[in-house]
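Asker: model the structure of this input:
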Amino acid sequence: MSNLLQPLKEERLNLEQQKKRAKDLLFEYRNSKESALRRFQQYHPKAKDIKNFLAFQPKLSDTQLVIARENGLSSWAKLKEHIQRINQASLDIASGVNITFDIDLKTLHLRCGADIQQKLAIAGFQGDFLEFADPYCQGPVPPDSEMSQFLNTRAAFISQAYGITFNDARKRLEREYSQLHSSYEYERVVLWFEHDSYDQLVLAYVLHHFWQTQSFPKHLELICIKAFPGVERFVGLGQLSSEALRTLWQQRRTITRQDLQLGHRVWQALTNESPQGLIEIVNSKTPEIPPMARALQRHLQELPWINNGLGLTQQLTLSILAEKPTMAADQLFRTLVVEKEPLPYLGDMMYWYVLGEMLQSSYPPFEITSESREEPWHKRILQLTDTGRALVKGELNWLEISNSDRWVGAIRLVSGRPLWMWDNLQNRLILQ
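Answerer: Now for the predicted structure:
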């Protein structure tokens, strides 16, 4: 994730602070503060259906349970254990204690970005690191049956979208795919992923690769999380400290045949011109890898919405500008990720591509102020136009006024032909 989001850091829990929060909550509840009642209704199993303060008389242990669950842990004891583990990891790192995490086997750590590479080294991991970062959440994603053609298609998109030369993009992809194909030479490969669509689509490809080639290491393991204790807005592993990553090592699990098969099914569906396969997988709830279903649904929400023809990222962008019609692009990006996006997955360069694509119209929904037009993207100032206001209100259809030609997986979105569209009211896709 972008350095524009550096303030989104892991929150280091402090036990004394959490004890104080528990006492404060008890005081607020006994003084009939409505927010305290709502917190009990949301997090305490015995207070779920209470209607007023008199219906439940909490003790300090009850407020401690609420605090623990607000932090993503099931009990106060689990909260204390978590804090102790993080503190111990911090002491071990500071004192140079050598704990044998991954040196027992020749290990490769695979991640769809470089955000945790240095942190893993600081934490004491000594295995090799592979950044496998082809962003399948954007651009055309054809079948990989003919690899050279597949890489050309992906490199052409990356070059055009992110301002990289085709040769550089192609070479990078060749290196990453080649290293993935030779990863069976390791005794152990550990996949580090989070819950968003960017990560889950890359995870699907990696699992598809191992399913298809049947060449994988003796130990193939997965770390996949959707939250971390103390992090109110968990965006990704890059937020976490070396100490936190160190504690995740104990959460890794062996990848099963069912996991590999799911990844293969997702990849086949993603590279199909119809979204029907993805819909079926979403409806299955993907118990093998629970975050996958939600990530795929978020991916499908990038298809045009029936009310105005915009995908969800475009919808959210204009809704933010409708609230504040003039805004710097970096502030817009941060507001999107921190406040509006239900499942953040875009990096800043990926978002600049979305904004640039929206400008490719005779009637753009926003414009860049003349004095900032030559600035880098994050410094450009955007202003909502009358077209943007009409789109937000559903008075215009973007497909009828834009020159956009974009892809959602293998689905090409071009005006003038039947399109799969997202019906937000029914929470489903329809063909129009």
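
Asker: when you work out contacts or count neighbours from here on, use the C-alpha atoms and nothing else.
Answerer: Noted.

Asker: which stretches in the stretch 1-150 of the chain count as helices?
Answerer: All helices of the stretch 1-150 of the chain, identified by DSSP state H, counting those that start in this stretch, fall at 15-30, 34-43, 60-70, 76-95, 117-123, 147-162.

Asker: please give the structure of this sequence too, so both can be compared:
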Amino acid sequence: MLHIVNGDLVERKLRQGGLEGDILVWRELLTEGPAVAAPEYERLVQLRANRLERELGIPAELFARHGREQKDRLDRFTAYEELVLWFEHDLFDQTILWFLLHYFAECDKGGTKLSVMSIGEFPGVPGFEGFGMLSAEQLASLFGCWKEIGGAALDLGRRVWAAYAGGEPDAIVALLKEELLWTELPFAQDALAFHLSRFPDTGRGLGAVEATTLETLETYGPLPMQDLFVRVGKRHPLYGMGDVQYWGYLRRLCGSGKAEALIAWEGSDMGRLPGYETDPHMMKRPVSLTAAGRQVLRGECDAVRLLGYDRWLGGIHLRAEAGGDVPWRYDPSRRTLVRT
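Answerer: Coordinates of the predicted model:
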């Protein structure tokens, strides 16, 4: 049996709980960087490696090597009688699940049985965030409780991935409106809907995480990076956001050192903003809201027009120079995307 999980911590606890079989830790963050609906994997890995090195500081060579190694192991899955996917309810895990379901829908599965273990809560664990917060004994209680993946779930996973990683936002909006059998993937609909809230909004040009960051700083004043990350993450449990991802948000809000930056670090070197290998001392430095950040929060100016925009959201690459605009924005009142 082969188990595919997200995170070394989960692998370690599963082993401590007595899980039998092989484990493949899938190291990806498909919520960040470019995604491609029907990828030639080698091209996708290199495209993502180059972009994530630039945005998050993840070494491109390291990222590409891990990507190829895990794909080589995945391609040999038919050597197993059963394969179990362990992925949670949040967008981070769901995007990986959709990608893998798309992969299995398109290939010959031989005689391998496909199953999934996907939960959004656990008895006696308030504020459940993921498998990693469970003990080895709690994880062991889930052994054998996974659900077989049938043709309907494979087809839904393929469709959701195609919409998420495609280049047309209309496809996501249309899919969310369809009367699909979402129970086949019970967390996909909410995760995909949350994905839309990451687009710049119609009022201030802020996505959900950017808006929460500025609001948190306005409420509590300057906060150390790590504290800010924890507070913002708790406001968006559907994201499953890690610290390296969040440092990317902070870099963008800094505006690459422009005078119009929406946040500032106390005593920071603008050339050494946080990334993949962040200095622990930097994480203790207070982050504060700037005058421009307060103006954006009040709706007096727009973050996209102020700073410009260059970000991949799934398969959609939104770009705008300062003073310009992106073609799609999120309307919070209708919880959907609109053309600008």
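
Asker: need the helices of the stretch 1-150 of structure 1 in TSV (columns: mean neighbour count and distance to Ala169 of structure 1).
Answerer: Output for the helices of the stretch 1-150 of structure 1, formatted as TSV (neighbours: other CA atoms under 10 Å; distance: least, CA to CA, whole Å):
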stretch	mean neighbour count	distance to Ala169 of structure 1
helix 15-30	16	47
helix 34-43	18	48
helix 60-70	21	43
helix 76-95	16	37
helix 117-123	18	21
helix 147-162	17	5
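
Asker: let's have those in CSV, adding distance to Pro304 of structure 1.
Answerer: Output for those, formatted as CSV (distance: least, CA to CA, whole Å):
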stretch, distance to Pro304 of structure 1
helix 15-30, 44
helix 34-43, 34
helix 60-70, 35
helix 76-95, 43
helix 117-123, 36
helix 147-162, 20
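
Asker: now do the contacts for the aligned partner of Tyr136 of structure 1 in structure 2.
Answerer: Following TM-score structural alignment, the counterpart assigned to Tyr136 of structure 1 within structure 2 is Leu30. Counting by CA atoms under 8 Å, 6 or more residues apart in numbering, Leu30 of structure 2 touches Phe92, Thr95, Ile96, Gly314.

Asker: so which of those persist in structure 1?
Answerer: Contacts conserved in structure 1 for the contacts of Leu30 of structure 2, counting by both residues aligned by TM-score structural alignment, their matches' CA atoms under 8 Å: Phe92, Thr95, Ile96, Gly314.

Asker: so whatever helix or strand Cys224 of structure 1 lives in matches what in structure 2?
Answerer: Using DSSP states H and E, Cys224 of structure 1 maps to strand 219-225. Using TM-score structural alignment, strand 219-225 of structure 1 lines up with residues 113-119 of structure 2.

Asker: and stretch 22-36 of structure 1, by the same measure?
Answerer: Going by TM-score structural alignment, stretch 22-36 of structure 1 lines up with nothing in structure 2.

Asker: equivalent range in structure 2 for the next helix or strand after the strand holding Cys224 of structure 1?
Answerer: Downstream of strand 219-225 of structure 1, the next assigned helix or strand under DSSP H and E is helix 242-248. Taken onto structure 2 by TM-score structural alignment, helix 242-248 of structure 1 occupies residues 136-142 there.

Asker: quick one: contacts for the spatially most central residue of structure 2?
Answerer: Nearest to the geometric centre of structure 2 sits Thr31, at 2.9 Å (CA atoms, centre = their mean). Contact analysis of Thr31 of structure 2 by CA under 8 Å, 6+ apart lists Leu91, Phe92, Thr95, Leu313, Gly314.

Asker: the same query, at a cut-off of 10 Å, please.
Answerer: 91-96, 164, 195, 239-241, 245, 312-314 (CA atoms under 10 Å, 6 or more residues apart in numbering).

Asker: now the strands: where do they sit in the stretch 51-200 of structure 2?
Answerer: 82-86, 113-117, 147-148 (DSSP state E, counting those that start in this stretch).

Asker: those strands: which one's closest to Ala188 of structure 2?
Answerer: Relative to Ala188 of structure 2, the nearest member of those by CA to CA is strand 113-117, separated by 13.4 Å.

Asker: which elements pack onto that closest one?
Answerer: Packed against strand 113-117 of structure 2 by the contact rule (3 or more CA pairs under 10 Å, 6 or more residues apart in numbering; DSSP states H and E) you find strand 2-5, strand 82-86, helix 91-105, strand 147-148.

Asker: now the ones you listed as CSV including distance to Pro222 of structure 2 and mean neighbour count?
Answerer: Converted to CSV, these look like this (distance: least, CA to CA, whole Å; neighbours: other CA atoms under 10 Å):
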stretch, distance to Pro222 of structure 2, mean neighbour count
strand 2-5, 37, 22
strand 82-86, 38, 21
helix 91-105, 28, 23
strand 147-148, 46, 14
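
Asker: can you put these in a markdown table and add distance to Thr290 of structure 2?
Answerer: Shown next, in a markdown table, are these (distance: least, CA to CA, whole Å):
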| stretch | distance to Thr290 of structure 2 |
| --- | --- |
| strand 2-5 | 40 |
| strand 82-86 | 42 |
| helix 91-105 | 30 |
| strand 147-148 | 50 |
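
Asker: quick one: which of these is nearest Lys113 of structure 2?
Answerer: strand 82-86 (4.5 Å).

Asker: just tell me the aligned range of that closest one in structure 1.
Answerer: With TM-score structural alignment as the criterion, strand 82-86 of structure 2 aligns to 188-192.

Asker: the matching stretch against structure 2, how far on average?
Answerer: In the superposition with structure 2, the average deviation recorded for stretch 188-192 of structure 1 is 0.7 Å (mean CA distance after the TM-score superposition for structure 1).

Asker: and the residue located most distally from the centre of structure 2, how far from Arg339 of structure 2?
Answerer: In structure 2, Gly111 marks the outermost C-alpha relative to the chain mean, sitting 31.9 Å out by CA atoms, centre = their mean. Gly111 of structure 2 sits 46 Å away from Arg339 of structure 2 when distances are taken as CA to CA, to the nearest Å.

Asker: ok, Leu250 of structure 2 next?
Answerer: 26 Å.

Asker: of these two, who's got more company?
Answerer: Higher neighbour count among Leu250 of structure 2 and Arg339: Leu250, with 23 against 12, using other CA atoms under 10 Å.

Asker: name the helix or strand for that one, please.
Answerer: helix 243-254.

Asker: what does whatever helix or strand comes next after that helix rub up against?
Answerer: The helix or strand immediately downstream of helix 243-254 of structure 2 is strand 263-265, counting by DSSP H and E. Residues outside strand 263-265 of structure 2 that contact it (CA under 10 Å, 6+ apart): 213-214, 217, 222-225, 250-255, 257, 270, 273, 282, 285-294.
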